[in-house]
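S.K.: just coords:
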C-alpha cells in the first residue's frame, strides 16, 4: 500500500495537532470583549453589518489603554506561549524568549507598550472575525444540506435555502478548518512580531550568554592550568625518584607530589563550586604573592629555577595578581613538560603602571623546537593577557624558549 502524497499529509497533519485547536481557542477568547460591549450597545438581537462594525470599533480605545499597564505584556506573553506554541518548552517556567520568540516580561518602554496595544487590538479583531466565521460557516453547511435555520445570527450573509445543494454541504466546514489553521498560524506569527523580545532585551540576553561563555572558558583554563601543573610535577617527580634510586630523594619527591596533589584538589573543589553555584563561600584563587609555592615545587622536581621578583607584588590588583599566577604556573609547567630538568629563569617586575613576567629556558638537545603559538596552554596565556588588556608572546629567541607577558595595572 503506497503512502499518501506529501501534499495530502501536509494538509491533514495540522488537523490532528492539539496546538491548532488551542490557537483557535486563543482567538475566540479575544472576541469576549467586543461581544460584551455589543450586548450593551448596539445590541446583538438582530445585528447587521453596520452593527458588527460598531461592535468591532467601540472596544479599541479601552483595550489599547490596557497596554499601558506593564503587566499586560507579561500576561499576554504567557498566554501566547501556553496556547500558541507546541511543545513542552513553551509551558515550563524556564522557557526563554530566545526559545519561544515571545517575551514574558513586563513592558519596559513606550515602544513595548505600543506593540502590546497593537497586539491586543489585533487579537480582539481577529478573534471576532474567527468567531463570526465559526458561527456562519456551519450555518451555511446546514442550509446547503437542506435544513431550515430560523432567525440565524447572520441572516444577511446566510445562503438562501432555495440553493440547497447537499453535495456542497461539506465545503463550508472544510473552509472553516482551513481558516482555523491559517488564522492560528497568523496569530502565532503576529505574537512573535509584536510580543517578541525588544532590542534591549535581546542585547541583555546576548550579554548574559557572552558572560556565561566567558565564565566557561575561564573555568576551563583554571582546570587546565591547575591540574596540568600538578600532573606534570607528579610525573616528573616520579620519574626522577625512580631514576635516582635514592631513598632520601624519593621521600622528598613523594612529599612534593603529596603537596602538589593537595593544592590541585583544592583548586578542583573551588572550580566545582563555581559550576554547582551552590551559594557556598568560594575559596579565593591564589595570587602572584604565592609564587614561592610554584617556584619551590618546580625546584623540587629537579629543575634549577633562578627567580627574581622585583616590586610589591602584594599590592597588585586582584585580577592581575591571580591571572599572572596562572600564567607563571603554565609557563613553568611547559618548561618541565617539554624541556625537562633544565635551568629556568623567572623574572617578575611590578612597575608603577605595568607588570612584566618573563620565563626562559634553554631548548633541550635532541628535541624539536616547539612551534610558536601551539598548544592550549600558550593559547590560555594569551587569552588571559588579552582579557586584562595586556600582551603575551611565546617563542624561540637566541636558542631559548621565552614566554613574555606584559599586563597593565590600570
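M.R.: Structure's in. What do you need? No experiment lies behind these values; they were computed from the predicted model shown.

S.K.: can we go C-alpha only for contacts and neighbour counts from here?
M.R.: Noted.

S.K.: could you pull out the strands for the stretch 201-350 of the chain?
M.R.: Using DSSP state E, counting those that start in this stretch, the strands assigned to the stretch 201-350 of the chain run over residues 304-310, 343-350.

S.K.: from the chain's centroid, how far away is stretch 235-249?
M.R.: Centroid separation for stretch 235-249 versus its chain: 49 Å, with CA atoms, centre = their mean, to the nearest Å.

S.K.: nope, stretch 383-399 is what I was after
M.R.: Mean C-alpha position of stretch 383-399 versus that of the full chain (CA atoms, centre = their mean) differs by 31 Å.

S.K.: who's in contact with that stretch?
M.R.: Around stretch 383-399, the neighbours that count as contacts under CA atoms under 8 Å, 6 or more residues apart in numbering are 320, 323, 327, 362-363, 369-373, 378, 381-382, 401-408.

S.K.: how long is it from one end to the other?
M.R.: End-to-end span of stretch 383-399 (CA to CA, to the nearest Å): 26 Å.

S.K.: buried sites along it?
M.R.: Within stretch 383-399, the residues that qualify as buried by neighbour count (16 or more other CA atoms under 10 Å) are 383-385, 388, 390-396.

S.K.: this is the comparison structure:
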C-alpha cells in the first residue's frame, strides 16, 4: 500500500500532471476556431488531434524550440530539490540546448506532437469525464438526476453506485502517474543529448580533468621548488654561522616564498573560477632568470648559457619549458644540494626547437635525482615533454647527472592542441 500511495506524495507527480495538461493548450486554441466547443459533437472534436500537427512541426524547425522544451521538461518532468524522491529520474538525460541538426529538429517535432496527443487525452479525462462520472455516480446513489457526461448516462438509481464513486478518481490518479512517468522517459529519448552533444560534453570533461591535473602538477613544481630552496638556504645559513650569509639566505627564502604564494593564489583562482583557460599569467622561459637566481641564492655555483629567440617560442612550449627547468633545478637542490650546476637553454633560430640541458656532479648515491624514492619529478618532466611532442632523458652522462629535454618549436603548439589540450 505504501508503494502505491508513494507517488501521490511526490511533488513531481503534480508537475508532470501540469505538463500533460499544457500539451492541450494548442488544441484548445485551434478548437476555438474549428470546430468550436459550443455546438460541436465529441466526434467532431477528434479533429483537434490532427489540425495542430502542421503548425507544431513548423515551430519545431526553429532551433530555440528544443531549448524551451528541454528547460520545461527538466522543470516539470524531472524531480529536483522540490521533490521527495529523486531515484531513477532521468535528470541529466534531458538536454537544454537549441537544435544543432535536422535530427534534433525531427525529434523535437515528434515530441511536440506527442505532447499534443497526450494533452488531448489527459485534459478531457481530468476535467470532464472522470470527475463527471464521480459526481454522476453520487447523484444516482442519492436519488438525484445525474447529468450526462460526454453523452454517457448513469442508468437507474442504486445505493451501491456510491461505492463506485471513488473509482473514476482512482483511475485518474493512476493515469496521471503512469502517463507522467512515460512522458519523462520519452523526453529523455526525444530531448536527450545527441551523439555530437555527448561527445562534446565528454571532451569538455576530459579537458577539465587534464587541466586540473596540469594545475596540480604545476602547483607541485612551484611549491616543491620553494620548499626545497627554503630548506637548503636554512641549512646553509645554520652551517655558515655568518650574519651576512644568513641575511642573504632569509632574503632568498622570502622572495621564493612570495613567488610560490603568487603561483598558489593563481592556481586556486583558476580552480574556483573553473575556467581552465588562463595561461597568459603563467611564467614562461622569458622569466627563467628568476629560477637561475633562486638556485644561485641557494648556494649553487650555476653557469647558464641562454641562446636563441626565447620570445619567439609558442606559449605552450615556453610555459612548459619553464616548469621543466624549474623541476630539474629543484631535483638538483633536493638530492645533490648546493653543487655546481651547468644550465643550457637554446632555441634554434630556423626550426624553433628548444633544447634544455641541466648537469650537476655525481658524487655519491644521494647526489642525483635518481636516488629519490618516488621519481615523480623526472616522470613529470617526461610527461610534459611527451605531451608537446618532444623527448626527455635523464641519467648519468660523462661522470655527471644530466637532464636533457628537446621540444619542437613551431610545430609544438599544434601537437599540444591535440591530446594535451590543457597545455594551450
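M.R.: The structure has been received and is ready for your questions. Everything quoted here is computed from the prediction, not taken from an experiment.

S.K.: just give the number of residues close to residue 364 of structure 1.
M.R.: The burial count assigned to residue 364 of structure 1 is 16, neighbours taken as other CA atoms under 10 Å.

S.K.: now do the nearest residue to it once chain neighbours are set aside against residue 365 of structure 1, distance only.
M.R.: Leaving out its chain neighbours, the residue that sits closest to residue 364 of structure 1 by CA to CA, 6 or more residues apart in numbering is residue 339, at 5.5 Å. Applying CA to CA, the value for residue 339 of structure 1 to residue 365 of structure 1 is 9 Å.

S.K.: and these two? Which one has more around it.
M.R.: The residue with more neighbours, out of residue 339 of structure 1 and residue 365, is residue 339; 19 against 8, by other CA under 10 Å.

S.K.: can you tell me what that one aligns to in structure 2?
M.R.: In structure 2, the residue paired with residue 339 of structure 1 according to TM-score structural alignment is residue 336.

S.K.: swap in residue 70 of structure 1?
M.R.: Mapped onto structure 2 by TM-score structural alignment, residue 70 of structure 1 lines up with residue 63.

S.K.: next: residue 239 of structure 1.
M.R.: Under the alignment by TM-score structural alignment, residue 239 of structure 1 pairs with residue 235 in structure 2.

S.K.: what's the local residue count around its match?
M.R.: Neighbour count for residue 235 of structure 2, taken as other CA under 10 Å: 14.

S.K.: buried sites along stretch 300-314 of structure 1?
M.R.: Quick answer for stretch 300-314 of structure 1 (16+ other CA under 10 Å): 300-305, 313.

S.K.: cool, stretch 105-114 of structure 1 as well?
M.R.: In stretch 105-114 of structure 1, residues buried by neighbour count (16+ other CA under 10 Å) are 105-107, 112-114.

S.K.: what range in structure 2 does that stretch sit on?
M.R.: Structural correspondence for stretch 105-114 of structure 1: residues 97-106 of structure 2, per TM-score structural alignment.

S.K.: now the end-to-end length of that stretch.
M.R.: Using CA to CA, the span of stretch 97-106 of structure 2 from its first residue to its last is 15 Å.

S.K.: and for stretch 235-245 of structure 2?
M.R.: 11 Å.

S.K.: can you check stretch 296-316 of structure 2 too?
M.R.: Distance across stretch 296-316 of structure 2, first residue to last, is 27 Å (CA to CA).

S.K.: check what contacts it and list those residues.
M.R.: Contacts made with stretch 296-316 of structure 2 from outside it, assessed by CA under 8 Å, 6+ apart, are listed as 229, 232-233, 236, 248-249, 252, 284-286, 292, 295, 318, 333, 337-349, 352, 388, 409-410, 412-413, 416, 423-424.

S.K.: structure 1: which residue goes with residue 405 of structure 2?
M.R.: With TM-score structural alignment as the criterion, residue 405 of structure 2 pairs with residue 405.

S.K.: now that match: which helix or strand?
M.R.: Counting by DSSP states H and E, the secondary-structure element that holds residue 405 of structure 1 is strand 400-408.

S.K.: how far apart are that strand and its match in structure 2?
M.R.: After superposition onto structure 2, strand 400-408 of structure 1 sits on average 2.7 Å from its aligned residues (mean CA distance after the TM-score superposition for structure 1).

S.K.: and that strand, which residues are buried?
M.R.: 401-408.

S.K.: and stretch 13-28 of structure 2, by the same measure?
M.R.: With burial defined by 16+ other CA under 10 Å, the residues of stretch 13-28 of structure 2 counted as buried are 13-24, 26-28.

S.K.: ok, now stretch 152-167 of structure 2?
M.R.: Under the neighbour-count criterion of 16+ other CA under 10 Å, stretch 152-167 of structure 2 has 154, 157, 161-162, 165-166 buried.

S.K.: do stretch 40-53 of structure 1 as well
M.R.: Of the residues in stretch 40-53 of structure 1, those scored as buried under the neighbour-count criterion (16+ other CA under 10 Å) are 42, 44, 47, 51-52.

S.K.: give me the residues contacting that stretch.
M.R.: Among residues not part of stretch 40-53 of structure 1, those counted as contacts by CA under 8 Å, 6+ apart are 38, 54-55, 153-154, 156.

S.K.: any idea how far apart the tips of that stretch sit?
M.R.: With CA to CA as the measure, the first residue of stretch 40-53 of structure 1 is 15 Å from its last.

S.K.: how about stretch 38-58 of structure 1?
M.R.: Taking CA to CA, the span from the opening residue of stretch 38-58 of structure 1 to its closing residue is 9 Å.
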